[in-house]
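1. Below is the structure, and that's it, no one-letter string:
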C-alpha cells in the first residue's frame, strides 16, 4: 500500500502540474483571441465609417476636335460613404491635360467638381487621358477618362 500511495501522489502531482500549465496556456490563447477580435471589430467599424468616391460618369468622350482646340469638361464626384472625403492629389497622364479640384472636405452625400482642360495642340489622333484621383476614401485611388480624336489642322 505504501508503494501505491507514493505512485498515486506522484501521478496526481503530475496531472496537476501539467493541467495547470495547459490551463494558463488556454487562458493566454483566449485573451489573445479576444484582443484580436476587438482589433478586428475596431478596423471593421473604422472601414465602415470611411467616405466613398463615386463619379456620375467614369469617362467623357469629346468626339472630334481640330488640333489646337481646348476641351473642357467637369467630372462630378459624390461622397456616398459615412465620413468626409478629402482629395489629396489629382493628376493627369499627360502634361496637355490639366485638372483643377477643391481641397475642401466633401461631406457624406455631398458633391465636388473636378474641372479638366485638355489642350490638343500637337496631340493629333485618338486620345485617351487618364485622370487619377487620390483621397482618404475607402476607394482611395480612382480614375476617370477623357477621350476623343484630334484632327490635324
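-> Sure, I can see it. If you're wondering where the values come from, they're calculated on a predicted model, not measured in any experiment.

2. from here on, contacts and neighbour counts on C-alpha atoms
-> OK.

3. Show me where the protein has its helices.
-> For the chain, the helices identified by DSSP state H occupy 2-48, in order along the chain.

4. Residue 131 - how many residues pack around it?
-> Other residues within reach of residue 131 by the criterion other C-alpha atoms under 10 Å amount to 21.

5. cool, and the one 3 residues further on?
-> Residue 134: 17 surrounding residues under other C-alpha under 10 Å.

6. Quickly note the distance from it to residue 127.
-> Relative to residue 127, residue 134 is positioned 23 Å away (C-alpha to C-alpha, to the nearest Å).

7. before we move on, what about residue 58?
-> If you measure residue 58 against residue 127 using C-alpha to C-alpha, the figure is 16 Å.

8. next one: residue 16
-> From residue 16 across to residue 127, the span is 78 Å (C-alpha to C-alpha).

9. Counting neighbours around each, name which of those two comes out higher.
-> Set side by side, residue 16 and residue 127 show more neighbours around residue 127, with 18 against 12, by other C-alpha under 10 Å.

10. ok, now which ones touch the nearest residue to residue 62 once chain neighbours are set aside?
-> When the adjacent residues along the chain are set aside, residue 62 lies closest to residue 148, with 5.1 Å between them (C-alpha to C-alpha, 6 or more residues apart in numbering). Under the criterion of C-alpha atoms under 8 Å, 6 or more residues apart in numbering, the contact partners of residue 148 comprise 61-64, 126-128.

11. second one coming, line it up with the first:
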C-alpha cells in the first residue's frame, strides 16, 4: 500500500513539475483586443423613442372603427429590430411595421386599428417587442365609447 501511495505521489510531483511554462505567457494580445471590442459592442443597445406614448381617440360611437399611427425613432447605438407588436385584446390590431433592422437615427412607424368595442372609458395597451435593453416597450390607446343609439334597450319588468 505504501508503494502505491509513494508511486502516485511521485507521478503527481512529475506532472506538476513538468508545467514549467507560465500561463500568462500563453495569452495572445490579439485575442484580448478582439474580446474587448466584442464586450464594448455588447453593451450598446438600440433605444426606441415614440412621438407619443398614448393616443386618445376622444368620444367615438360604439362599433366605429378608428385608427392611429405611432412614429418611433432609434436613438440608440445599435440597429433596432422589432420582432413583434401585440395588443392587450383582439379588438385592437397593430400592423404595418418594418421587420428590417432600423439603423441608429432612422425612423419607423406602425398603425393601430381599434374596432370601437366596449363601453364608456376604454384603454388598450400595445406591447412592442424589440432588441432594446428592456426587451419590450408599451404604448396605449384610449377612447370613450358612447352607447350605440340603435341598440334596443329591454325594459326592466316591475316587481309586484
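-> Yes, it's here. Just so we're clear, the structure is a prediction, and the values are computed from it rather than from any experiment.

12. TM-score for these two?
-> For these two chains in superposition, a TM-score of 0.69 is obtained (TM-score structural alignment, normalised by the length of structure 1); 117 aligned residues with a C-alpha RMSD of 2.1 Å.

13. What does the residue nearest to residue 62 of structure 1 correspond to in structure 2?
-> For residue 148 of structure 1, the aligned residue in structure 2 is residue 143 (criterion: TM-score structural alignment).

14. try residue 118 of structure 1
-> In structure 2, the residue paired with residue 118 of structure 1 is residue 114, using TM-score structural alignment.

15. In contact with its match, which residues?
-> Listed by C-alpha under 8 Å, 6+ apart, the contact partners of residue 114 of structure 2 are 65-67, 91-93.

16. Which of those residues are retained in structure 1?
-> Cross-checking these against structure 1 gives 65-67, 91-93 as conserved contacts, using both residues aligned by TM-score structural alignment, their matches' C-alpha atoms under 8 Å.

17. From those residues, list the buried ones, please.
-> Buried subset of these (neighbour count, 16 or more other C-alpha atoms under 10 Å): 92-93.

18. Output the kept ones among the contacts of residue 114 of structure 2 in TSV; the columns should cover distance to residue 82 of structure 2.
-> Output for those, formatted as TSV (distance: C-alpha to C-alpha, whole Å):
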residue	distance to residue 82 of structure 2
65	26
66	24
67	21
91	22
92	18
93	16
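
19. In strands, which of the kept ones among the contacts of residue 114 of structure 2 appear?
-> Within those, residues falling in strands by DSSP state E are 66-67, 92-93.

20. In structure 1, which residue range corresponds to stretch 54-72 of structure 2?
-> Using TM-score structural alignment, stretch 54-72 of structure 2 corresponds to residues 59-77 of structure 1.

21. Which two among the contacts of residue 148 of structure 1 are spaced furthest apart?
-> The largest distance within these, taken as C-alpha to C-alpha, falls between 64 and 128 and amounts to 12.4 Å.

22. which residue packs closest to residue 92 of structure 2, ignoring adjacent ones?
-> The nearest residue in space to residue 92 of structure 2 (C-alpha to C-alpha, 6+ apart) is residue 114, at 4.5 Å.

23. who's in contact with residue 132 of structure 2?
-> Neighbouring residues of residue 132 of structure 2 by C-alpha under 8 Å, 6+ apart: 45-48, 80.

24. related to what we said a few turns ago, of the contacts of residue 148 of structure 1, which stay in contact in structure 2?
-> With both residues aligned by TM-score structural alignment, their matches' C-alpha under 8 Å as the criterion, the subset of the contacts of residue 148 of structure 1 whose aligned partners also touch in structure 2 is 61-64, 126-128.
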